[in-house]
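Colleague: could you work out the structure for the sequence below:
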Amino acid sequence: MTVSWLNEFDERLSALDVQALRRRRREVVPEQNARLNVDGESLLAFCSNDYLGLSQAPALREAVHAAVERYGVGSGASPMVSGHSVANAALERELAEAVGLPRALYFYAGYATNASAVPALVGEGDALFSDALNHACLIDGARLSKATVHRYRHADLQQLDALLAASPARRKLVISDAVFSMDGDVADIAGLHALCERHDALLLLDDAHGFGVLGPQGRGALAAAGFTGAEASPRVLYMATLGKALGVAGAFVAGPERLVEWLLQKTRSYTYATAAPALLAEAVRASLRCVLGADGEHRRQQLQARIMQLRDGLAPGADAAVDAAGWTLMASSTAIQPLVIGDNAAALAVMAVLREQGLWVPAIRPPTVPVGTARLRIALSAAHEPADVDTLLRALRIAARAIGAQGQTARAPLATA
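Modeller: Below is the predicted model of the structure:
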């Protein structure tokens, strides 16, 4: 009897277990502030991308309740048919104004936006240039495009310059995260733009982790770099998600009128997907008002204070046990604070020690990060109180004493330290 290849999946799953790479979901219910009920246990969470703590804000709840009364629940169809509600249209106008660009297009999900927008911009015979640490959605979009993909070393603009210069392609697209999701560093947007100008390339920026947090009034990394309003560039497309600092769901792409119109016509995840419900658009509109107002500024100040508190607490010399463990807090001024442990099993062990003390801090392992750089991805929020960060620091010191250097293995050099 022939053994089906489907039986191999048991062995493949076992191999994931051996490498400490199997992932599992938890069932969660939000609680007050930065706490989550996880599988029935109340935990202090440092895992959410809700950087401003807006996902549970009363203003957003009220907007959703009012929208349900007016629009119901589902959108019913693609935006190209009957799903483009007046709420969605209003949101697009307000997003474009917020980021200082001529036009915006609202999508139901961030991953689908990039995975489909990239193939709409370039195709076979074109050239695409991708930062080595770009998010998976940009990588998948590059693969789907069938363009010739050139992968440059993380943040290495000199190599990118050489690759652009050597490419004979007429159409060139550079794609990059604005804030890198696992390292927390910010791209050199001015440098990327200068290279695109020099080589007649288009730049697509994914600011999933910067919009709402960076720049004047939280208008994002592109605004922080000065490429909006009167200084907006005709060769930049700006993408950002609405489920992180904005606390809701979805994404948008903003930029020159003709490029956004092209995406509306050719992006398959827009044309062939059911539109985001109006209730979500109304929630985002309420969130955007918070972000751009005094409340948003207060939340950003709170977040920045927690970032500095954590970095001071993990600075070299702050604790002997943490120093001896050999862990590396990567250079980041954003809400993403990666603490590199190194070995997969050791990272899981540290996570488990923290869980025993009532904290949820996720261990991130390959292929999400390079082999040998498994880490705790500490995500800070304006919802965290000073006492919450103090609790985390104490728990990390306990973990360092419990596991420490004995859990270390040789690891590859870090791109940033």
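
Colleague: please count neighbours and contacts with C-alpha atoms only from this point.
Modeller: OK.

Colleague: show me the contacts for Tyr108.
Modeller: Ala249, Gly250, Ala251, Thr274, Ala275, Ala276 (C-alpha atoms under 8 Å, 6 or more residues apart in numbering).

Colleague: show me the residues you listed that map onto strands.
Modeller: Ala251 (DSSP state E).

Colleague: also this sequence, please, to line up against the first:
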Amino acid sequence: MDTEATEGTGEFLLPRSRAANERLHSLVPGGAHTYAKGDDQYPENLAPVISHGRGAHVWDVDGNRYVEYGSGLRSVSLGHAHPRVVEAVRRELDRGSNFVRPSVVEVEAAERFLATVPTAEMVKFAKNGSDATTAAVRLARAATGRGRVAICADHPFFSVDDWFIGTTPLSAGIPAATTDLTVSFPYGDLAATEALLTRYQDEVACLILEPATHTEPPPGYLAGLRELADRHGCVLVFDEMITGFRWSEAGAQGLYGVVPDLSTFGKALGNGCAVSALAGRRDLMERGGLRHAGDRVFLLSTTHGAETHSLAAAMAVQTTYAEEGITARLHALGERLAAGVRDAAASMGVADHVVVRGRASNLVFATLDENRQPSQRYRTLFLRRLLEGGVLAPSFVVSSALGDADIDHTVDVVAQACAVYRKALDAGDPTPWMAGRPVKPVFRRFA
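Modeller: As a prediction, this is how the structure comes out:
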């Protein structure tokens, strides 16, 4: 059934989801296999447990239907159970999914990927983004003989591995000696980055960053990083987990025309199937191969890295993007949604407090308090109203499966949420409308 918005009467309940969450916490640390999916990210007792999804909609175990945004943490860009992807996966499952030698699907998938991302010369597939980014770091260290890694401080996540997680508040269990090898630079500031490279002259193996996020790169910035990396002898790595396909089929590097030495892709690549990719220059990538005379790099070697059904899904995704103009559609949908949300916020007098940001294909929202500072408490109020209105939206990242009616419904629900937001601002306290503890950031030291 579709859920209708309420005015905080307590009528919107998720008893089966709540019970399922309790079962999850008793069996799975954190109650989810991905921290960003944890129930602490949602209002108290309003964390839906999903039964199934189709297109732009999901249903929870209580029978409520939602318009879903940010599907699969941005991975399901074509919508759930996309027929073309499902058909490709099913075909390979019927033929066997993993063998003792490479499948012909592996060469077909590599050829297709490199045709889609022509700035890369070789590719190796894996199952998740962390494996790919860590392989890039290892390869850069091997190629340069240097130990330090420079990460962009303004980008939230690169890997579950020690070289990155040790820099976050969740650093328990990671030796300081490992964390000390990771340094950071600010996005968009070439002078600060050059100062860092000068301070650690001949020590930095690579610069790793997302080429773009909620802001466009300043003019000349990416080209400037390319020049700095060349001048200081370090490897330039673009993390294209999010920008890949959503910015262009060839990622941000294809859109902005700056070629990194290495790049990593995932998320949209498989439309929810587990597949990621490390791609880049042949002379670097071949260090993980068998056709060179130098020291070998243990690059990527995973039992399930080349499962045929996931590679088939990736090829189906790339075909769909190319033939149906998916990137353009994502931008058009996002532009319509952003305009509607901004209008709704303005009409309720909260345009300075509910703020939509980012590229149209990758929209996020900020919830600001009376002093226009980010607020988890106001985010709780906002998420609660969206859920009550049948909108599941940790972000406003669109999928191509959304229709005009979905966006219209979302904007209507946002308007209702903004009306309550205005009341809370006028009262100077959102607590009466939160109905429980505030949502929490993923990266925090204590539970």
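
Colleague: please work out the TM-score for the two chains.
Modeller: Once superposed, chain against chain, the TM-score is 0.75 (TM-score structural alignment, normalised by the length of the first structure); 358 aligned residues with a C-alpha RMSD of 3.2 Å.

Colleague: nearest to Ile189 of the first structure among the contacts of Tyr108 of the first structure?
Modeller: Nearest to Ile189 of the first structure, judged by C-alpha to C-alpha, of these is Ala251 at 20.2 Å.

Colleague: and that closest one, what's its match in the second structure?
Modeller: Residue pairing (TM-score structural alignment): Ala251 of the first structure is matched to Ser276 of the second structure.

Colleague: its match against Ser263, yeah?
Modeller: No. At 10.8 Å, Ser276 of the second structure does not count as touching Ser263 under the criterion of C-alpha atoms under 8 Å.

Colleague: tabulate the contacts of Tyr108 of the first structure (a markdown table), appending distance to Val73 of the first structure.
Modeller: Shown next, in a markdown table, are the contacts of Tyr108 of the first structure (distance: C-alpha to C-alpha, whole Å):
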| residue | distance to Val73 of the first structure |
| --- | --- |
| Ala249 | 15 |
| Gly250 | 16 |
| Ala251 | 19 |
| Thr274 | 13 |
| Ala275 | 12 |
| Ala276 | 10 |
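
Colleague: closest one of the contacts of Tyr108 of the first structure to Ala382 of the first structure?
Modeller: Using C-alpha to C-alpha, the contacts of Tyr108 of the first structure come closest to Ala382 of the first structure at Ala249, 18.6 Å.

Colleague: against Phe125 of the second structure, how distant is Leu139 of the second structure?
Modeller: Going from Leu139 of the second structure to Phe125 of the second structure by C-alpha to C-alpha, to the nearest Å gives 15 Å.

Colleague: burial count for Asp126 of the first structure?
Modeller: 19 (other C-alpha atoms under 10 Å).

Colleague: tell me how far the equivalent of it over in the second structure lies from Ala195 of the second structure.
Modeller: Asp126 of the first structure maps onto Gly147 in the second structure, with residues paired by TM-score structural alignment. Per C-alpha to C-alpha, Gly147 of the second structure is found 18 Å from Ala195 of the second structure.

Colleague: again, but for Ala339 of the second structure
Modeller: Ala339 of the second structure is 40 Å from Ala195 of the second structure, by C-alpha to C-alpha.

Colleague: can you map out the helices along the stretch 301-447 of the second structure?
Modeller: Applying DSSP state H, counting those that start in this stretch to the stretch 301-447 of the second structure gives helices spanning 308-324, 326-347, 376-388, 404-427, 431-434.

Colleague: now tabulate those helices in JSON lines and tack on distance to Trp163 of the second structure and mean neighbour count.
Modeller: What follows is the helices of the stretch 301-447 of the second structure, written out as JSON lines (distance: least, C-alpha to C-alpha, whole Å; neighbours: other C-alpha atoms under 10 Å):
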{"stretch": "helix 308-324", "distance to Trp163 of the second structure": "28", "mean neighbour count": "22"}
{"stretch": "helix 326-347", "distance to Trp163 of the second structure": "33", "mean neighbour count": "20"}
{"stretch": "helix 376-388", "distance to Trp163 of the second structure": "28", "mean neighbour count": "25"}
{"stretch": "helix 404-427", "distance to Trp163 of the second structure": "39", "mean neighbour count": "19"}
{"stretch": "helix 431-434", "distance to Trp163 of the second structure": "37", "mean neighbour count": "18"}
